[in-house]
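Participant: Next comes the sequence, and after it the predicted model I'd like to discuss.
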Amino acid sequence: MPEGDTVWNTARVLDRLVGQTLTAGEFRVPRLAGADVADWTVTESSSRGKHLLLRLSDRDGAPWTLHSHLRMDGAWRVYKPGERWAGRPAHLIRVVLRAERAVAVGYHLHELDLVPAAREHTLVEHLGPDLLGPDWDADEAVRRIEARPDRQIADALLDQRNLAGIGNLYKSETLFLRGVNPWRTVAEIGDLRRMVVLAQKLLASNRGRWNQATTGSLRRGEQQWVFERAGSPCRRCGTTIRRAKQGDHDRITYWCPRCQPGAESPEGRERPTLAKD
């Protein structure tokens, strides 16, 4: 699933539309099939956690928001007029926005909504502080996480209501770098603030590039510590990296049993060993 930095980067791609007046718009989802955005002006491209917000002004100057969520497989591509659309198969196209100097094509988008700007907040007000946004507040993120002390820390980091932007990659990498077993509970974590601050730094370090790295190396195969490295040796201690499903939605977690001591899996009987913070 695209994480906060990828969505932020996508918003920057859509910046190519900002300031332009749309010559045509085509929506290939039933509830928006009749929407007409021709002669509307694109005023801003923004992200909020994993949500994309393209702000528009209609023919009368009234503000609107085109909201989309990429989920696992959504994407936006921007082409020059007349350029071949090569991003994804045509049957996955959900929206096309045409302007004089650019054409934006949205593939396999989810939660696609076109709403008056006054209603934009209803689409994102459930989100916690955005790790890449002006509202980022580490203390508020900690307060929200601590509201459920018995929750496993990996699930708490993924909950967008606590802090917006973390997905499986940054969850696994943050926990590894802090030496925290993914199945420890929130109450067992000694310094939550250091953890969320680290997560924010990791996301921020990847703004402006598509090659996500947490190790400091951009070389292929060297970018992550544990994410998608199950069966490979830990870069620190050589122990085999493990993977297991975790949480209500069976999201995959990666960890090093030696660097992050504790339960081996959701069914593990061993209580997580407390790391020194």
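Facilitator: Perfect, I can see it now.

Participant: Only C-alpha atoms from now on, for both contacts and neighbour counts.
Facilitator: Noted.

Participant: residue contacts, the residue nearest to residue 162 when sequence neighbours are not counted?
Facilitator: Nearest residue to residue 162, sequence neighbours excluded (Cα to Cα, 6 or more residues apart in numbering): residue 128, at 4.6 Å. Neighbouring residues of residue 128 by Cα atoms under 8 Å, 6 or more residues apart in numbering: 141, 144, 160, 161, 162, 163, 164.

Participant: Relative to residue 266, how far out is residue 128?
Facilitator: Using Cα to Cα, to the nearest Å, residue 128 is found at 26 Å from residue 266.

Participant: And residue 172, how far from residue 126?
Facilitator: Note on residue 172: its distance to residue 126, by Cα to Cα, is 24 Å.

Participant: ok so, going back, quick one: which helix or strand includes the residue nearest to residue 162?
Facilitator: Per DSSP states H and E, residue 128 falls between elements, in no helix or strand.

Participant: let's bring in a second model and compare:
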Amino acid sequence: MPEGDTVHLTAKRLRAALAGNELVRGELRHPRLVGHDLAGRTVLDVASVGKHLLTRFDDGRSLHSHLRLDGSWHLYRPGMPWQRPAHQARAVLETAERTAVGFLLHDLELLPTTEEDRLVGHLGPDLLDPAWNDDHAAEALRRFTARGESELGLVLLEQRVMAGVGNLYKTEVCFLLGLSPWTLVRDVPDPAAAITLSRDLLLRNADRPQQSTTGELARGRQHWVYERGGQRCRRCGTRIRTGKQGEGVYARATWWCPTCQPGPTRPH
């Protein structure tokens, strides 16, 4: 599932391409929305809230989309061939100069803009909210520390605590904090640092497709432990370990250095 910075960048690109322009084509091909035609509507804005995208129109409605595991939005010039099959397209928003195509969007809903909170109001503070301030940080900290009996790695992924962290940043935040992903939140020495670090990493990558936590952009040098199972830790040389964290549909792969990240390990 994409990280919050990927969704933020998607919103930024869609906003630049569509905002302020009238749609000459506005097809919604999702089974629940067939028959809705957005042609003639003007796009007012495209915003991201955590991992959710909201495209707002001048008739007081918003198109909500969530990329899930395999969804994406592509931008083309009108008439250009699409890079994915047409049968995968769930939304086509076209202006005189740009065409935005949403592929494999499993979650797609058209709703009054005034009711957006119905879909995103449950989320914790958005780590990439441009209006982020001390109140947002305090609320994220309150929600984070309230999960004291839960594992750090799982709480970082919980969008109801703070919105935007995915598996990549969960893994890297745990490494940079020097804590095992299975550390209980109550045992995290500086909970505020976990929130600050999560936000800093997302901000660092918010305006580019590359996601680096090491400060390097070269292939194979971008991450400390994420997807580096069996390789040597960049700090201590210990081999990075891989395991699963979470249960059922919430289980995610995680990577950690047993030397740099002391503490509880994967339950057997």
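Facilitator: Yep, it's here. Computed from a prediction, not measured in an experiment: that's the story for all the values here.

Participant: Between residue 172 and residue 126 of the first structure, which is the more surrounded one?
Facilitator: For residue 172 of the first structure versus residue 126, the count of surrounding residues by other Cα atoms under 10 Å is larger for residue 172: 26 against 12.

Participant: give me the element that one is part of.
Facilitator: Going by DSSP H and E, residue 172 of the first structure is in helix 168-177.

Participant: Same question for residue 155 of the second structure.
Facilitator: Per DSSP H and E: helix 152-157 holds residue 155 of the second structure.

Participant: and that helix, how far out from the chain's middle?
Facilitator: How far helix 152-157 of the second structure lies from its chain's middle: 14 Å, per Cα atoms, centre = their mean, to the nearest Å.

Participant: can you check stretch 145-152 of the first structure too?
Facilitator: 21 Å.

Participant: Stretch 103-111 of the first structure too?
Facilitator: Using Cα atoms, centre = their mean, the offset of stretch 103-111 of the first structure from its chain centre is 16 Å.

Participant: Okay, buried residues for it please.
Facilitator: 103, 104, 105, 106, 107, 108, 109, 110 (16 or more other Cα atoms under 10 Å).

Participant: Taking the residues you listed together, which two end up most distant?
Facilitator: Largest separation among those by Cα to Cα: 103 and 110, giving 19.5 Å.

Participant: re earlier: does anything pack onto the helix holding residue 155 of the second structure? Which helices or strands?
Facilitator: helix 167-177 (3 or more Cα pairs under 8 Å, 6 or more residues apart in numbering; DSSP states H and E).

Participant: Return the distance of the helix it packs on from the chain's centre.
Facilitator: On Cα atoms, centre = their mean, the centre of helix 167-177 of the second structure falls 14 Å from the chain's centre.

Participant: contacts for it?
Facilitator: Contacts for helix 167-177 of the second structure (Cα under 8 Å, 6+ apart): 1, 3, 152-153, 156-157, 180-181, 194, 197-198, 201-202, 213, 223-226, 252-257, 260-261.

Participant: hmm, which of these are the buried ones?
Facilitator: Here, 16+ other Cα under 10 Å leaves 3, 152-153, 156-157, 180-181, 194, 197-198, 201-202, 213, 223-226, 254-257, 260-261 buried among the contacts of helix 167-177 of the second structure.

Participant: if you look at those, which of them are in helices?
Facilitator: Using DSSP state H, 152, 153, 156, 157, 194, 197, 198, 201, 202 are the members of these that sit in helices.

Participant: ok, those residues vs residue 12 of the second structure, which is closest?
Facilitator: Proximity of these to residue 12 of the second structure (Cα to Cα) peaks at residue 202, which lies at 14.5 Å.

Participant: residues contacting the closest residue to the closest one other than its chain neighbours?
Facilitator: Excluding its sequence neighbours, the residue lying closest to residue 202 of the second structure (Cα to Cα, 6+ apart) is residue 5, at 5.6 Å. Shown in contact with residue 5 of the second structure (Cα under 8 Å, 6+ apart): 128, 164, 202, 203, 205, 206, 207.

Participant: The alignment partner in the first structure of residue 109 of the second structure: neighbour count?
Facilitator: Taking TM-score structural alignment, the alignment pairs residue 109 of the second structure with residue 113 from the first structure. Neighbour count for residue 113 of the first structure, taken as other Cα under 10 Å: 17.

Participant: Please, which helix or strand holds residue 113 of the first structure?
Facilitator: strand 110-116.

Participant: In terms of secondary structure, what does that strand contact?
Facilitator: Right, strand 110-116 of the first structure is packed against strand 63-69 by 3+ Cα pairs under 8 Å, 6+ apart.

Participant: Counting by contacts, list what the strand it packs on packs against.
Facilitator: Checking 3+ Cα pairs under 8 Å, 6+ apart, strand 63-69 of the first structure ends up next to strand 51-57, strand 110-116.

Participant: and the angle for the last one with strand 63-69?
Facilitator: Strand 110-116 of the first structure runs at 170 degrees relative to strand 63-69, counting by axes from the mean of the first three to the mean of the last three Cα atoms, to 10 degrees.

Participant: what residues does strand 110-116 of the first structure touch?
Facilitator: With contact meaning Cα under 8 Å, 6+ apart, strand 110-116 of the first structure is reached by 32, 62, 63, 64, 65, 66, 67, 68, 69, 70, 71, 74.

Participant: Turn the buried ones among those into a named ChimeraX selection, would you?
Facilitator: Here is the ChimeraX selection string for the buried members of these, based on 16+ other Cα under 10 Å:
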select :63,64,65,66,67,68,69,70,71,74
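
Participant: picking that back up, tell me the helix or strand right after the strand holding residue 113 of the first structure.
Facilitator: Past strand 110-116 of the first structure, the next helix or strand by DSSP H and E is helix 121-124.

Participant: mean deviation of that following helix from the second structure?
Facilitator: Here the mean offset of helix 121-124 of the first structure against the second structure after fitting is 0.6 Å, by mean Cα distance after the TM-score superposition for the first structure.
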